[in-house]
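**Student:** Build the 3D model from these lines:
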Amino acid sequence: MARGRLHTFVGHMFDLDTLDTRFTTPSGVPYKTVIDARNNGANGKRDDSFNAPKPDKHAQPSKWATPEFLLYYVLLGGFIFPSMFWVTYSVSRPSDPRYGKYERFLSPGWIPGRKIDVSDAQYSTFRNNLPFMALLLVLHPLLRRVWEAVNPLPRGAGSARAGSPEAANARLRQRTTFDYTFAIIYLIALHGFSAFKILLILFLNFKIATGGLPRKYIPAATWTFNVCVLFANELCRGYKFRSIALLFAGPSAGDMLSDPSVLVRLGEWLDSYGGIMSRWQILFNITILRLVSFNLDYYWSLNSRSSSPLEKQLDPANLSERDRVTISAAPGDYCFRNYIGYTIYAPLYLTGPIITFNEYISQSRYKSATIETARTVRYALRFLLVLLSMEVLLHYDYVGAITKAGADWSSYTAAQTSLLSFFNLHIIWMKLLLPWRLFRLWALVDGIDPPENMLRCVSNNYSTLSFWRAWHRSYYRWLLRYIYIPLGGTNFRSWRDSARSVITYLVVFTFVAMWHDIQLNLLIWGWLIVFFFLPEIAASYIFPRHKWESRPTTYRMMCCAGGVANVLMMVSANLVGFAVGWDGLQSILKGILYDYSGLLFLVTACASLFVGIQVMFEVRESELRKGISLKC
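**Tutor:** Just a heads-up that it's a prediction; the model follows:
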């Protein structure tokens, strides 16, 4: 019986519902309805108020136990997976002749006989600060409890979820006042005197929306200001106080051969107190998204002042996820206190995930029904498993150190180069996944449920369009709401619409590239993504699924061949943007295409991808059989 309970617990831990209820509940359905239906089902009662997801009529019968998939299991478990790991491990052993060239970038590891590759600055920073972040994850919610004890809700307002609007407003004030107070302290601790630069940027953005600017100019002014801040932060390197002082004191005052002026010395002193993270501009890009969200949510609220959940006959304590995002907050909610509490909300400030202002206010007013202790515990365990996987991988695959040491890729075989690059993408995926999940876990513990950023493993993607929807999902949703939909979306039914749609994609991904960093590699990456969208979109029109309903196996094989091409293109684009750059990609392609062994590896790799994509197809079909359609 204990084994059965353990098996059930592990099964639930890997449910999509554990990651995010948004994946398993339609966006227009309040989650409280799901809970009621679940509880009634457990009690043997029928509940017709919620239509549970029904199997998709297009879902194919299960193939998990067919001879075809038994062959795939043998190939994956007996050859493909072991070969992939062995190739990367073999070049990461001390016996490899190139080991001495990158050994200096390795650190002592906790697995006996192995060092660990923490040469990546992002992951190394995260790893070193993990104990402090874990302490904050515990301390911050505890401080909120103390705050709530010192500043209790009015009598009778203890249960805001089911309470009156007055009780909900009291809960909103209680939470946002704490968020505002903690945000100021948090900002100063993180960035020292640079916190005042951040507050100035926030104040200017706030005045653009609420300072009396004619309403029609708010969107253009918001975008102009925030894009300029994006560039200025990078070009001015965080606006050093010394550099600002030099503007007023004159360049001669900063000459090291003479005594600096009092103003310059003051600037240097202020720069010396930069807090825990003196380079605040590095992670400020995520805050830019919240600045845009506040201003545009406020702008759209001006056109819907008469709209409210009650007027739409909705229970404001039990809104669906879609309604929390789209229904504007009350006019009084767009105040400076709530604005600062939202933009510098501690659990999500550094890396996200991204939550819109409307949803932040809604969840602060009424606790989301999706916040359940059992799910949060399972989510925490999944985070720990990913952390363990990352640590083990970095003990046996030294691709980061090899790349940092300026590897001579011509000394590696095509298989070694390709698989090192492939595992490099997995390391990139996990180094982003870990902070996102940790900070989302912090938010869940604190009572806010932001969207999950990663739906699929990087190895579980065969579609360029679907990959984009599943990778950094909260950012994808932000782009949809604030750029893609306002630009008119996409439509490929005519040549004119197709041209406009391509331009829309280019605008979106040019912003995405600039938002990540102002580098040519990332700009090329963004345009490559758009270019790689086009074959998939064209294929969906040329080979529509409904015309192949009588030949599902043939259609599946055709789609799989297209998926192999998509994977190769996605790997290439992401290597350019986030790993080896354009020159590195050219070296890899040269090693593959100009040698017989390289071509043999390419054929083997494509065959392996074909097998893997068939499994990916079946994973999605199994979701459809449960009534879950994620479109990614």
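**Student:** CA atoms for contacts and neighbours, from now on please.
**Tutor:** OK.
**Student:** can you pull the contacts of the most centrally placed residue in the chain?
**Tutor:** Central residue of the chain (C-alpha atoms, centre = their mean): residue 472, 2.8 Å from the mean position. Shown in contact with residue 472 (C-alpha atoms under 8 Å, 6 or more residues apart in numbering): 453-454.
**Student:** The structure of the following sequence is requested for comparison with the preceding one:
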Amino acid sequence: TPHKLTPEDSIADSKLPAQQILQPGKEQSLPGIQPSKWNTPEFYFYYLCFLTIPVFMVKAVYDVSQESHPNYSRYSHLLSDGWIPGRKVDNSDSQYAGFRDNIPYMTLLLILHPLLRKAYNSFWRIDSYTKPVPSSSRTPGLTQGLSPSAAADARMEHRISFDVYFAIIFIFALHGFSALKVLLILYTNYKLATQLPKAYVPAATWIFNVGILFANELCHGYPMAEVAAFVLPSQTSASEKANQTPGWAGWIDSYGGILPRWEILFNITVLRLISFNLDYYWSLSASSSLEKKQLDPSNLSERDRVSVPSKPVDFSFRNYLAYALYSPLYLAGPILTFNDYISQSRYPLASITTKRTLMYGLRFLICVLTMEFCLHFLYAVAISKAQPAWEVYSPMQLSMLGYFNLHIIWLKLLIPWRFFRLWSLADGIDTPENMVRCMSDNYSALAFWRGWHRSFNRWIVRYIYIPIGGSGQGKVRAIGNFLAVFTFVALWHDINLKLLIWGWLITLFVLPEVLCTLLFPAKKWKDSPDVYRWICGVGATGNILMMMAANLVGFAIGVDGLKAMVGNIVGSLGG
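**Tutor:** Next up, the predicted model:
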């Protein structure tokens, strides 16, 4: 019989010295690990700061949000009636206002969509041949004689059929006749991937999709009135064109759906189009990773669901359409790769449970209430939009206006992402979580972006950063790649100078962290861990200030607003 491994054997085979083997009842410490500092005078000072300073931070913005403040009249027109007695609500951010005002309708959709899928599944009796027979049964395998692989394929076919039907209805309700423009772009992209010679697919994919970003912006979504005016014979005068186009083109434009400006939200779809094309391109030269790695296709890790190519038959136009227009993620993400979508459509994840989804919904509700509290009591966004007399505010108030502006930006992005992820979880699809960290606990610029738009960061790493060389060719090349990545990120968000400056500032502000990591390697400070900790603290503070500046420029007050704010903060003795 084979030798059984005993606890004594484990200890004998361990590479750790005998004195480092954990013993019950004795405190142990691993090599190089410092003792806990929770119960030290230094940390008691931090506890005191934590309990007192945030109160003054909130109070600084609350005080300037009162009707009695001299600048109140400058931004009061941006406030709306709130549901908290005695308070107005700062609903002046148009991006979040569009989401906030439609929460009741989207909640109804979140409930209705999974219920319709259940009704669809019940009608076709999908569960009768896509669930394993109980282990107590003498009949092996699945009901109706399907193998596990065939049952998984059947499940995917039915899921994707429903996704396509619902998506077509959904986008026509959202965009009206403009849904045909969306479908035309999707069809063209699919043909580029599947009809061009393999060597041209990556370049054609990037040129087409980046071109679409620019064309959508410059042509304002291609209104039919303007398209008709453009294609009319050149000898037609401008006045004649104006008289001819409203008859039919204007009528078409009048049926724009719930969201007539479809091009604003199409950027997220562009990422899915690129994902499909490149996943298809890489699948053409990939061997069977499932057989090579001896992986169970029904129990893949998240990494394997992304990297293991789908079957050749999976890259059909119907599957592509279902993926690109998947309703829960269509408007804002989070971003799911094509391979991952197909894998989850074929095999349900064990991690998706009713309890987990309900707890996630509770967390989402807490986030919404937190945002409502901020918008009712802290009018930081309205004050910034009104471009008030900054000199009226104290340096502390100016600092906190910038700080809470960023907190509201964090919340206004987190809440829609959490909502749409909740919807996808309720529908049986698990996407990467965005915003995995709070805004105020990020001291590393590099780590900050990994946790902010996390699904987008993973998309960038897979489809841009690694293909152009990543960080494996030296620090200088890595910084150049970082600049290329954030130039794309800025243009993807919106084609304007403010966001382009934001992307370049992010790259610039990453440099100090990279340089300090080279100048102060941890291994050289092993004998002075406290000194190294303080050096890291100073560097982290600088990182936080630079990231705050970059994000205020990109998403809040712009370059001029930041100059005015910083000038009033540091331009006085009090600052």
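**Student:** The residue nearest to the centre of structure 1 matches what in structure 2?
**Tutor:** Counting by TM-score structural alignment, residue 472 of structure 1 corresponds to residue 453 in structure 2.
**Student:** same check, this time on residue 425 of structure 1
**Tutor:** So residue 425 of structure 1 corresponds to residue 406, using TM-score structural alignment.
**Student:** now the strands: where do they sit in structure 1?
**Tutor:** For structure 1, applying DSSP state E gives strands covering 107-108, 115-116.
**Student:** which of those strands is buried the deepest?
**Tutor:** Ranked by mean neighbour count, the strands of structure 1 are led by strand 115-116 with a mean of 21 (mean count of other C-alpha atoms under 10 Å).
**Student:** Packing partners of that strand?
**Tutor:** Under the contact criterion of 3 or more C-alpha pairs under 8 Å, 6 or more residues apart in numbering; DSSP states H and E, strand 115-116 of structure 1 touches strand 107-108, helix 373-396.
**Student:** can I get these in a markdown table with distance to residue 268 of structure 1?
**Tutor:** Listed next are those as a markdown table, based on distance: least, C-alpha to C-alpha, whole Å:
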| stretch | distance to residue 268 of structure 1 |
| --- | --- |
| strand 107-108 | 34 |
| helix 373-396 | 39 |
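**Student:** Of the ones you listed, flag the one that's most buried.
**Tutor:** Of all those, helix 373-396 carries the top mean neighbour count, a mean of 17, counting by mean count of other C-alpha under 10 Å.
**Student:** Pretty sure residue 161 is one of the things residue 326 of structure 2 touches, is it not?
**Tutor:** No: using C-alpha atoms under 8 Å as the test, residue 326 of structure 2 is too far from residue 161 to be in contact (11.3 Å).
**Student:** Would you mind telling me which of those two has more residues around it?
**Tutor:** Comparing residue 326 of structure 2 with residue 161 by neighbour count (other C-alpha atoms under 10 Å), the higher total belongs to residue 326, at 23 against 14.
**Student:** Need the counterpart of residue 491 of structure 2 in structure 1.
**Tutor:** In structure 1, residue 491 of structure 2 lands on residue 514 (TM-score structural alignment).
**Student:** Provide a list of residues in contact with its match.
**Tutor:** Contacts of residue 514 of structure 1 by C-alpha under 8 Å, 6+ apart are 522-523.
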